[in-house]
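Participant: Structure here, sequence nowhere to be found:
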């Protein structure tokens, strides 16, 4: 019911679970407000890194999940690996990102092993990156690539944010209670799947119903 979400600096690790509350970032914005031009522009990899650097200095922000999409990364593999690298280099706090394909998960974990000294399995011993995995296409259907990535995340020891993002009245019931019940059912199904693969693997129930 709880796990340690390590920081790259282990002194900044946090314990997830119980009645503990932590604040952090998240999102996938595709544009950023440029303070020099005073206009919005497409976000790029430097912005991903800069936001991580900012979070690293903020006392009351405890973890960093990438907030922006690096739109200068055209291919999915380039986006996944460079985002993971930029976030990890920008902060020593617990961090997270998402992955399009299971192969990218494996490559990212290999990279994290190198960051932790080069010994294979180092990341699994002290996982400082959580995977944001929107595993479902509401209502009640698995997203194949995301589920394949989820399996890779379990096998490589990466904790998982299990995210269900149905929209009330569209992909989930219009009544908010029904939308919440559907999201819970979807997240419970993913939690069951993860525990069938590896009992006790660290997960966060990420019910994310939209209106």
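Facilitator: Good, I have the coordinates. The shown structure was predicted, so the numbers you read here are calculated from the model rather than taken from an experiment.
Participant: all contacts plus neighbour counts: C-alpha atoms, from now on.
Facilitator: OK.
Participant: following the helix or strand harbouring residue 183, which helix or strand shows up next?
Facilitator: Taking DSSP states H and E as the criterion, residue 183 maps to helix 176-197. Toward the C-terminus, helix 176-197 is succeeded by strand 203-207 as the next helix or strand (DSSP H and E).
Participant: Can you name every helix or strand that that following strand contacts?
Facilitator: Judged by 3 or more CA pairs under 8 Å, 6 or more residues apart in numbering; DSSP states H and E, strand 203-207 is in contact with strand 160-164, helix 176-197.
Participant: returning to what we had before: give me the buried positions along the helix holding residue 183.
Facilitator: Neighbour-count burial for helix 176-197, counted by 16 or more other CA atoms under 10 Å, picks out 176, 179-184, 186-187, 189-191, 194.
Participant: again with stretch 66-76
Facilitator: 66, 67, 68, 69, 70, 73.
Participant: nearest to residue 122, of those residues?
Facilitator: residue 66 (22.4 Å; CA to CA).
Participant: next, the one to line up against it:
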């Protein structure tokens, strides 16, 4: 079913593409990196050194699209977690927040490194979570100067699933490049060698343009370093419609597409055919409050259209959603995220993030992560569609059972039950009387028990030698920062 939902015709996609190419050729993109300007100039782009504006000829864009890989493979450190990101299949990942809902006090607080470990371990043990983003972008018990590699290390210590990582950038380009060096060094330690990391990448980087039509120095350098190391790359515009982009969805799609294509050319100027995914984190500005609206239904609608643009280019897509604007795990989180998940998945987005977040991804919650895992299972069942065969149509069986019969004890029911019916793990399915007798009155209570069970019973699946190597790396970073 993935890819069945269409909002754009092929003619619409071509219009968006042509308008984007026209903008890139006449208006251009501001790229605040001398290194990037040099690479793009050599690659055939028109560079104005005075204002850092780069214009992209159509033939350069067309050439890069021609070389773009149609699928990207990420390798879990256990082979069962390998994923091939391509059209026709949607994978899902966790979210990352700036703070966390304390699972005991039920209020928001700053995160600590142990929260990263717990969030990763819970995600490792949820069947419908295919990949992991570090659960927090920063923690208050680790110096900010080394937070990125320390947090990523804690993630690597608790999962064998693939990992997506967003390096926000340091206080200056020097600290950003140092962060990137440490992250790459850590990844090579986990992989065993540079060769093994490139042969079986388990990590992909996400970089974001700054809307409208700008790439900063730090994001440009992260982009080039990612390509240089042979790692998959997600180029993810994050437009606020009505503020940093046009208020119309069509206009947002055009600008987002232009920003993506500029990033694609940058990646190809380093290496033709670099593994690049078409990403998006675009949504609307709520004009009543002036606040970023991650839970807007328009974000899901944009996801659906990005999926179609990816199909038009034959490039895998990545949406940094679903999200919700609610601040707790409530009905609003349920309907906002479910709508976005359905829209993205049925339209064919290759990779969706967002499991575990509330407050437009500013906060994360372990209970919400478990609830989202259940929702994703339902969405996956929708994606599976309906299996029409002679056996599933069951014509002969219906005639055999006849009027007034019962199908409960038939071999047909036994054989097909597990594949045809979704089996919820935490959803309420008891009668009202049974529910009244239960101590857990709502889905959050049930999810909280699941979280506690995982953290009490499960241990890290990662090889002890790898954990020891990561510990040594983290301790060295902490030692060096304490000596400054």
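Facilitator: Looks like it arrived, so ask away. Every value quoted in this text rests on a predicted model; they were computed, and no experiment measured them.
Participant: So after superposing, what's the score?
Facilitator: Scored by TM-score structural alignment, normalised by the length of the first structure, the superposition of the two chains gives a TM-score of 0.92; 207 aligned residues with a CA RMSD of 1.5 Å.
Participant: Give me the secondary structure label for the residue most central in space within the first structure.
Facilitator: A centroid search over the first structure (CA atoms, centre = their mean) returns residue 132, at 2.6 Å, as the residue closest to the centre. On the three-state scheme (DSSP: H, G, I helix; E, B strand; the rest coil), residue 132 of the first structure is labelled strand.
Participant: Pull up the aligned stretch in the second structure for the helix holding residue 183 of the first structure.
Facilitator: Counting by TM-score structural alignment, helix 176-197 of the first structure falls onto residues 249-270 of the second structure.
Participant: how far apart are that stretch and its match in the first structure?
Facilitator: Following the fit onto the first structure, the mean deviation recorded for stretch 249-270 of the second structure is 0.9 Å by mean CA distance after the TM-score superposition for the first structure.
Participant: Hmm, residue 163 of the second structure is touching residue 201, no?
Facilitator: No: with contact defined as CA atoms under 8 Å, residue 163 of the second structure does not reach residue 201; the gap is 9.5 Å.
Participant: any chance you could map the strands in the stretch 1-150 of the second structure?
Facilitator: In the stretch 1-150 of the second structure, the segments counted as strands under DSSP state E, counting those that start in this stretch are 29-31, 46-48, 53-55, 72-74, 83-85, 91-94, 99-101, 108-110, 131-132.
Participant: Quick check: which of these is buried the most?
Facilitator: For these, the largest average neighbour count (mean count of other CA atoms under 10 Å) is found in strand 131-132, namely a mean of 28.
Participant: helices and strands around it, which ones?
Facilitator: Using 3+ CA pairs under 8 Å, 6+ apart as the test, strand 131-132 of the second structure ends up in contact with strand 91-94, strand 162-166.
Participant: against the first structure, where does the last one fall?
Facilitator: The counterpart of strand 162-166 of the second structure in the first structure, counting by TM-score structural alignment, spans residues 94-98.
Participant: Over to the first one?
Facilitator: Strand 91-94 of the second structure corresponds to residues 22-25 of the first structure when matched by TM-score structural alignment.
Participant: Centre of the chain to the matching stretch, how far?
Facilitator: Relative to its chain's centre, stretch 22-25 of the first structure lies at 12 Å (CA atoms, centre = their mean, to the nearest Å).
Participant: which residues touch it?
Facilitator: Under the contact criterion CA atoms under 8 Å, 6 or more residues apart in numbering, stretch 22-25 of the first structure has outside partners 60, 61, 62, 63, 64, 65, 66, 67.
Participant: try it again with 7 Å
Facilitator: 61, 62, 63, 64, 65, 67 (CA atoms under 7 Å, 6 or more residues apart in numbering).
Participant: cool, stretch 13-27 of the second structure as well?
Facilitator: Taking CA under 7 Å, 6+ apart as the rule, stretch 13-27 of the second structure contacts 55, 56, 57, 58, 254, 255, 257, 258, 309, 312.
Participant: mind running it again at 10 Å?
Facilitator: Stretch 13-27 of the second structure is contacted from outside by 8-12, 28-29, 45-46, 53-59, 61-62, 213, 250-262, 305-306, 308-313, using CA atoms under 10 Å, 6 or more residues apart in numbering.
Participant: Which parts of that stretch count as buried, going by neighbours?
Facilitator: So stretch 13-27 of the second structure, judged by 16+ other CA under 10 Å, has buried residues 13, 16, 17, 19, 20, 21, 22, 23, 24, 25.
Participant: and if you look at stretch 471-482 of the second structure?
Facilitator: 471, 473, 474, 477, 478.
Participant: just curious, which of the residues you listed is nearest to residue 358 of the second structure?
Facilitator: When those are compared for distance to residue 358 of the second structure (CA to CA), residue 474 comes out closest, at 29.4 Å.
Participant: To which residue of the first structure is that closest one aligned?
Facilitator: Mapped onto the first structure by TM-score structural alignment, residue 474 of the second structure lines up with nothing.
Participant: Tell me which other helices or strands the helix or strand hosting residue 474 of the second structure touches.
Facilitator: Using DSSP H and E, the element containing residue 474 of the second structure is helix 464-482. Contact partners of helix 464-482 of the second structure among helices and strands, from 3 or more CA pairs under 10 Å, 6 or more residues apart in numbering; DSSP states H and E: helix 147-156, helix 173-191.
Participant: Need the contact partners of it.
Facilitator: The contact list for helix 464-482 of the second structure (CA under 10 Å, 6+ apart) reads 142-143, 145-147, 149-154, 156-158, 182, 185-187, 189-192, 460.
Participant: if you set the cut-off to 8 Å instead, what comes out?
Facilitator: With CA under 8 Å, 6+ apart as the criterion, helix 464-482 of the second structure contacts 143, 145, 146, 149, 150, 153, 157, 186, 189, 190.
Participant: Stretch 45-58 of the first structure now?
Facilitator: 32, 61, 63-64, 66-73, 82-83, 86-87, 89-93.
Participant: Apply 6 Å and report the result again.
Facilitator: With contact meaning CA atoms under 6 Å, 6 or more residues apart in numbering, stretch 45-58 of the first structure is reached by 68, 70, 86, 87, 90, 91.
Participant: Grab the nearest non-local neighbour of residue 242 of the second structure.
Facilitator: Using CA to CA, 6 or more residues apart in numbering and skipping residues adjacent in sequence, the residue nearest residue 242 of the second structure is residue 285, 6.2 Å away.
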